[in-house]
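*Asks:* coords below, sequence missing:
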C-alpha cells in the first residue's frame, strides 16, 4: 500500500563520526538505506548544511541517488548568517558539496532576525534567478512571519515560499491551530518533520538512551537541550505506549499511521522519516503504509494530546541565539 502522504527521507543521520546528529557513518550502509528507500518508490531526500556539521550533504553527494531530488537548508548559527552575502556563500557551498545532485527546495532553516526579511529575500531571489535551486521554503518561522515574507516577496515580484518544514506528530500538534490556516491561505505545502517525536513515539527512554543516539549526552551536542525540553513528558509517552500495547499495536506504528490518515496533512504535503539503520527504515516504511486507526486508538491519542497540549513545544524556533536577534 502506497502511503497517502508522500514520504521524504531525512538524511540528518548520514555523516562523519562525532558530527552533529550523525548516526550512520559508513558510506556503504548509507547507500543500502538509500537503495531501499528508492526501491519502494520514494524520490526525495532532505538535508541541511547544519546536519553533521556539513557532512550530511557531503555523504549524500557520494551516494547514488538515481536522480532523486534533494532539499537542503541554511541554519543561522550567528546573527547575520542570512544576509545576502553570507546566504550566497552558504548556498554556493551546498551546490558545490552536493554535486552532482541538484537542489530542489532551498529552505531558510530558521529565522535570522538580525537581518531584515526584505534583505534576506532579495538575496534568496537573486540565487533563485541564477538557477541554484527550484523552490524556496521556510522552517521554524512564526505564522505571522510567513505571511509577512509572502507579502514582501509579492510586492517585489520575488520568488515566494512554496514549502514549510515543521515539527508535527500525534502529540505535538501546535501547527494545526495557527500555522496550517496560514499555509493553506498562501498555497504553501507542509513537510512534517519528527513524526516520531525524535524517537519518543517509538519508545525511546531519554534516561537510558541508545549509545550514539541524539539523546546520548556523551556523543550528542543536541542531547542536553532535548532532555531539558522533553524530560517532563517521558512518563506520559511511556504511559501512552502501555495503553496502546493493550490494543496490540506498537506506539511507532500508531504515530506513523496517525500522521498518514488522521492529521491535517493532505497528499500534496509530505512526511519526513529518518532512520539510523536499514532495519529501522524498513519498519518505518511498513508502518507508514498501514491503514487508518480504530476509533478506540484515536481516542487514546486525542486524550493524550489534550493532556500534553499545554506544555507541548512550539512549532517555531525557540533557541536563545535566534530569539535574541533584534
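*Replies:* Great, that's in hand. Not measured: the values here are computed from a predicted model. Residues are numbered from 1 along each chain as shown.

*Asks:* From now on I want contacts and neighbour counts done on CA atoms only, so please keep to that.
*Replies:* Will do.

*Asks:* what's the distance between the residue of the chain positioned farthest from its centre and residue 297?
*Replies:* Here the centre of the chain is the reference, and by C-alpha atoms, centre = their mean the most remote residue is residue 246, at 30.6 Å. For residue 246, the distance to residue 297 (C-alpha to C-alpha, to the nearest Å) stands at 10 Å.

*Asks:* how about the helices of the chain, start to end?
*Replies:* Listed in chain order, the helices of the chain (DSSP state H) span 27-39, 55-61, 84-98, 117-129, 143-156, 179-185, 223-230, 234-245, 251-261, 278-288, 295-309, 320-323.

*Asks:* rewinding a little: can you give me the distance of the residue farthest from the centre of the chain to residue 235?
*Replies:* Counting by C-alpha to C-alpha, the gap from residue 246 to residue 235 is 17 Å.

*Asks:* for comparison:
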C-alpha cells in the first residue's frame, strides 16, 4: 500500500481507503463488516471514513467497535456532520450548535477520544461560514479533532473557507470529499485546480460509480441478482450511469485492464490516482476479498499512450 499526504497537511493516508456508506449498519451485517475492516487494516489501509447519518449512527458504531482493537495512532479515522439526525430545527446543518453536539455524539458512539478528520458533509446555505469555521477551529483547539475538511463543496466555497480561516488565524480545511470517477468528472474543471492552489486534497467517494465500473453490468442484459443496482437504497444513485452506451465503454476499458493483467476495478481506481491532488479513493466493500482486490490498485501506473486510449473511450 502506498500513502499520500492529505492536502497541505503532514498527515499521510493510504491511497485506497475504506468507507461505510450504504454498507455497514445496513446491507452488510456487523460480523462481515468487521471482517472487511480487519482485512483492510491488514493490507495497510490506514484511512477509514464514515458519517453520523449513515444508518443514523449504526455505521459509526460498527466501525468504532472494529477499530478499537488496534492502536489508536495506527489508523486515520474520519467522520462527518450536516444531514438531519432528528426532527428538530437544529438537528441538521452546520450551525455551531449542531457541529459541537454531533461531534460529541459521534465520539460517544465510536468510543473514541478524537477524530483525525472531521468533515462538513455538505455546504450549509443557512449557517454563516465564519460560524461553521469557528466551531471547527474550536474542536481542533479542544483536541477532539486533528484536521478538518468538507465534502462536495464547490471551488468558490472551498476558496472562501480557506481564505476566511487564514484571515482569522483559524485552522484551515485540508480536504474535500467529492464524487469522482471515470463517468463523473465535474471536479476536474474548477475544484481540482483551486484545491491544488490552496493545499486541499481530494478524498474521492464512489470511485467505481456505484459498481458500474466493476464490469458486472452488461449492455442489454438483466441486472445481476443481489447486485447494488437491485437494492432500492442505492439504485437511485445509479440510474444515470446504467445505460448501454456507458456499459459498452466499460467493456472497452476491460480490454485495457486485461492487457495490463489487472481487474477493471483496479484500472478505474488507479486512473483516479493519476491526479496528484487526489489523496485517497474511498471504496466500499462487502467482503474481505473485495477490499483485497481494490487495494491492489495502489501503485498501478499508466503510460501516456494508455491514458490517451482511456480518454478516447471516455470521451
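*Replies:* That came through, no problem. A quick note: this is a predicted structure, and the numbers were derived from the prediction, not measured.

*Asks:* picking up where we left off before, and residue 271 of structure 1, which of the helices of structure 1 is closest to it?
*Replies:* Nearest to residue 271 of structure 1, of all the helices of structure 1, is helix 251-261, at 8.0 Å by C-alpha to C-alpha.

*Asks:* Mind giving me the packing neighbours of the closest one?
*Replies:* Contact partners of helix 251-261 of structure 1 among helices and strands, from 3 or more C-alpha pairs under 8 Å, 6 or more residues apart in numbering; DSSP states H and E: helix 234-245, helix 278-288.

*Asks:* Could you dump those helices into JSON lines and include distance to residue 128 of structure 1 and mean neighbour count?
*Replies:* Converted to JSON lines, these look like this (distance: least, C-alpha to C-alpha, whole Å; neighbours: other C-alpha atoms under 10 Å):
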{"stretch": "helix 234-245", "distance to residue 128 of structure 1": "42", "mean neighbour count": "16"}
{"stretch": "helix 278-288", "distance to residue 128 of structure 1": "33", "mean neighbour count": "17"}
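
*Asks:* Can you check which of those gets nearest to residue 63 of structure 1?
*Replies:* That would be, of these and by C-alpha to C-alpha, helix 278-288, which comes in at 15.3 Å.

*Asks:* Which strands or helices does the closest one pack on?
*Replies:* Using 3+ C-alpha pairs under 8 Å, 6+ apart: helix 278-288 of structure 1 touches helix 27-39, helix 251-261.

*Asks:* Could you say which of the ones you listed is packed most deeply?
*Replies:* helix 251-261 (a mean of 23; mean count of other C-alpha atoms under 10 Å).

*Asks:* What angle do helix 234-245 and that one make with each other?
*Replies:* Here the directions of helix 251-261 of structure 1 and helix 234-245 differ by 80 degrees (axes from the mean of the first three to the mean of the last three C-alpha atoms, to 10 degrees).

*Asks:* picking that back up, so which of the helices and strands packed on helix 251-261 of structure 1 comes closest to residue 134 of structure 1?
*Replies:* That would be helix 278-288 among those, by C-alpha to C-alpha, at 27.2 Å.

*Asks:* what does that closest one contact?
*Replies:* Under the contact criterion C-alpha atoms under 8 Å, 6 or more residues apart in numbering, helix 278-288 of structure 1 has outside partners 3, 29, 32-33, 36-37, 252-254, 256-257, 260, 273-275.

*Asks:* Let's see that with 6 Å instead.
*Replies:* By C-alpha atoms under 6 Å, 6 or more residues apart in numbering, the residues outside helix 278-288 of structure 1 that reach it are 3, 33, 253, 256-257, 275.

*Asks:* OK, contacts around residue 168 of structure 1?
*Replies:* So residue 168 of structure 1 contacts 192, 195 (C-alpha under 6 Å, 6+ apart).

*Asks:* That should have said residue 95 of structure 2, apologies.
*Replies:* 127, 132.

*Asks:* how about it, what's its match in structure 1?
*Replies:* When structure 1 is aligned by TM-score structural alignment, residue 95 of structure 2 is paired with residue 83.
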